[in-house]
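> sequence plus predicted model, see below.
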Amino acid sequence: MEFSEKVLVLRVGTFREADCWVRFFSPTHGLLTAFAFGGRRSRKRFCGCLDQLSLVHFRVSQGRQEYLCLQEGTLINGFGELKRDLKKLGMVSNCVRFFESLPFTPDGYAPAHELLLETLEALDEERPGSWFIPLMFRAKMAFSQGYQPDLQRCRQCGGPLDAHHRAVFAVQEGGLYCLRCPSGGGAKISTSRETLSLLFRLARSGPKEWADWVPSARVREECVHLVDAFVQCHLGLTCEGNRFVRS
């Protein structure tokens, strides 16, 4: 395998004195790890490219023993503003830990790469980032991977959910029911009309818009329960502190 494209560098580690390994995400090949031999000393082939959370154009080839090798790289964006802000760095680190835990399929590589890149670009702007961004990132990522529920109509009768003050989210079914219709078995979460409205906006917006969102405490709490349950059921991930583990 040999290719050349823009990728997002997620992690970099030392492998012997002058070499390093690089974990990156490609929009066509997904999550990969490759070796940059001599990368710690080379100023010509990898100048500024071997830092985590960077957009880099890499030329990648396959070594003799099936491992991938980085031949050269060009830095596109180092996201310097983001890296100087510890609060934003903490938020994006949470997003990346979730991202690395996801079981992507090939048709999900491109939308996942695009969403992570847009999130880095949004947090790199000179304005405060909302602490709510990691949660919205998880919801949006699940939606982009084909798990978006119908947030406007009842799963059973098809009636508009905004006609009711609250609705019921059936976690295992991944669908919403109005209060008039019986939902299926399993865990259920009562959800307000305001929370569904926010998630509907989320599904049709990008990370650069999220920084200005200031939902009420009730909506924030409902979103946390709803998104975490949804991610656990459909993506098989549970949040434990700052880690995401298979449930």
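Everything's here; your move.

> from here on, contacts and neighbour counts on C-alpha atoms
Fine.

> relative to Arg201, how far out is the nearest residue to Ile133 once chain neighbours are set aside?
Among residues not flanking Ile133 along the chain, Trp210 sits closest, at 6.8 Å (Cα to Cα, 6 or more residues apart in numbering). Taken as Cα to Cα, to the nearest Å, the spacing of Trp210 relative to Arg201 amounts to 10 Å.

> use this one as the comparison:
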Amino acid sequence: MESTEQTLILKTGRVKENDLWLKLFSPHRGVFTAFAFGGLRSRRRFCGCLDVFNHVLFTIRSPGNGKYLQLLEGSLINGYPNLRRDPSKLGAAVNCLQFFDAVHIGPEGAQTAFELMTNTLDAINGENQTPAMLPVFFRLKVLLQQGVFPQTTFCCRCNRPHDPAVQGVVQVHTGEGSIVCSDCANDGEKDVINLDPWTLDIIAAVAMSDPPAWSGLIVTEESARELDIIIDRFVGRHLGLNWKDGRFIAS
């Protein structure tokens, strides 16, 4: 059985002298592994296709025994060439791809996640300078799409709507996944993080926009610090991932 699918290459590795295994992500399957037999010497079937970050249209064969998937040929859709010329762009792309790979997004949310990842690579690959906060915004967007980032419109305990003009600093409970109003918050709760209203505005802006628009977001030092803290808390608590030795690993 054969199919043709768009994929992103997340990782590659050599099996034999001329054969490769590839960890791929498609909008239909999510993450999967396939083999490109003869991929290291083929100039016709896989010309310029088999590098990490590449967006490729692959023809995939599933043998009858179902033991593995075989890549028959590939056509490069986008190689994002600027990533490989600019160390700052490459660093941002690697950071996003590592997180994306570690989250283990299944087929159910694959279409949305695939569009986010390709849009992010498009934004990084563009001619403009890549914002330093882009990998942070990317992780935030993934959390929002996966439904594990807090709603910030009402208290999770009394359901009272939050009005930043009146209430000022917002308290977010990382365990309950929502904001907690001043009347319901308990002194000294370790799972509560204070957020400035401007940080909430940034979260809302990322939620409603695509990666190309993120370069226009103005982030204060305080908001950048708060975003780092709350995203790391939610990534660790709800996805079980921590940043260690230059990569995201399961805690």
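Cool, got the structure. Everything numeric here is computed off the predicted structure, so don't read it as measured data.

> TM-score for the pair, please.
The pair, once superposed, lands on a TM-score of 0.94 when counted by TM-score structural alignment, normalised by the length of structure 1; 247 aligned residues with a Cα RMSD of 1.8 Å.

> so what's the equivalent of Ile249 of structure 2 over in structure 1 up against?
Under the alignment (TM-score structural alignment), Ile249 of structure 2 pairs with Val245 in structure 1. By Cα atoms under 8 Å, 6 or more residues apart in numbering, the residues touching Val245 of structure 1 are Ser101, Leu237, Thr238, Cys239.

> middle-most residue in structure 2, spatially?
Of all residues in structure 2, the one closest to the mean position by Cα atoms, centre = their mean is Phe100, 3.9 Å from it.

> mean distance between the longest strand belonging to structure 2 and structure 1 after superposition?
The strand that spans the most residues within structure 2, counting by DSSP state E, is strand 2-14. Average distance, strand 2-14 of structure 2 versus aligned residues of structure 1 after superposition (mean Cα distance after the TM-score superposition for structure 1): 1.6 Å.

> what does that strand contact?
20-27, 50-62, 97, 101.

> neighbouring contacts of whichever helix or strand comes after that strand?
Downstream of strand 2-14 of structure 2, the next assigned helix or strand under DSSP states H and E is strand 20-26. Strand 20-26 of structure 2 has contacts (Cα under 8 Å, 6+ apart) with 5-15, 30-40, 110-111, 114.

> repeat the analysis, applying 6 Å as the threshold.
6-14, 31-36 (Cα atoms under 6 Å, 6 or more residues apart in numbering).

> determine which two of those are furthest apart.
Gln6 and Arg14 (22.0 Å; Cα to Cα).

> more neighbours: which of these two?
Gln6 (19 against 14; other Cα atoms under 10 Å).

> that one and Gly74 of structure 2: what is the separation?
Distance, Gln6 of structure 2 to Gly74 of structure 2, by Cα to Cα: 9 Å.

> do the same with Asp163 of structure 2
Asp163 of structure 2 is 53 Å from Gly74 of structure 2, where distance means Cα to Cα.

> check the fit of the lengthiest helix in structure 1 onto structure 2 and give the mean distance.
The residue-count maximum for a helix in structure 1 (DSSP state H) belongs to helix 217-235. Comparison of helix 217-235 of structure 1 with structure 2 after fitting gives an average deviation of 0.8 Å (mean Cα distance after the TM-score superposition for structure 1).

> buried residues in the following helix or strand past that helix, which are they?
Toward the C-terminus, helix 217-235 of structure 1 is succeeded by strand 237-240 as the next helix or strand (DSSP H and E). Judged by neighbour count (16 or more other Cα atoms under 10 Å), strand 237-240 of structure 1 contains these buried residues: Leu237, Thr238.

> helices or strands next to strand 237-240 of structure 1 in the packing?
Applying 3 or more Cα pairs under 6 Å, 6 or more residues apart in numbering; DSSP states H and E, one finds that strand 237-240 of structure 1 makes contact with strand 243-246.

> the strand it packs on: how far from the chain's middle?
Counting by Cα atoms, centre = their mean, to the nearest Å, strand 243-246 of structure 1 is centred 14 Å from the centre of its parent chain.

> more neighbours: which of Trp210 and Arg201 of structure 1?
Neighbours of Trp210 of structure 1 and Arg201, each counted by other Cα under 10 Å, are more numerous for Trp210; the result is 19 against 14.

> ok, now how distant is that one from Val22 of structure 1?
Distance from Trp210 of structure 1 to Val22 of structure 1, by Cα to Cα: 30 Å.

> what do you get for Arg11 of structure 1?
6 Å.

> now do Leu176 of structure 1
Going from Leu176 of structure 1 to Val22 of structure 1 by Cα to Cα gives 42 Å.

> for these two, indicate the residue with more neighbours.
It is Leu176, of Leu176 of structure 1 and Val22, that has more neighbours when counted by other Cα under 10 Å, with 27 against 22.

> aligned partner of the more buried one in structure 2?
In structure 2, Leu176 of structure 1 lines up with Ile179, judged by TM-score structural alignment.

> helix or strand for its match, which one?
For Ile179 of structure 2, the host element (DSSP H and E) is strand 178-180.

> elements contacting that strand?
In terms of contacts (3+ Cα pairs under 6 Å, 6+ apart), strand 178-180 of structure 2 is packed against strand 151-155, strand 170-173.

> mean shift of it relative to structure 1?
Following superposition, strand 178-180 of structure 2 is found to deviate from structure 1 by 0.9 Å on average (mean Cα distance after the TM-score superposition for structure 1).

> against structure 1, where does the next helix or strand after that strand fall?
Where DSSP H and E defines the elements, the next helix or strand beyond strand 178-180 of structure 2 is strand 192-195. Strand 192-195 of structure 2 corresponds to residues 188-191 of structure 1 when matched by TM-score structural alignment.

> list the contacts of the matching stretch.
Arg166, Ala167, Val168, Phe169, Ala170, Val171.

> give me that answer again for 10 Å
Here stretch 188-191 of structure 1 makes contact (Cα atoms under 10 Å, 6 or more residues apart in numbering) with 165-177, 179, 219, 222-223, 225-226, 229.
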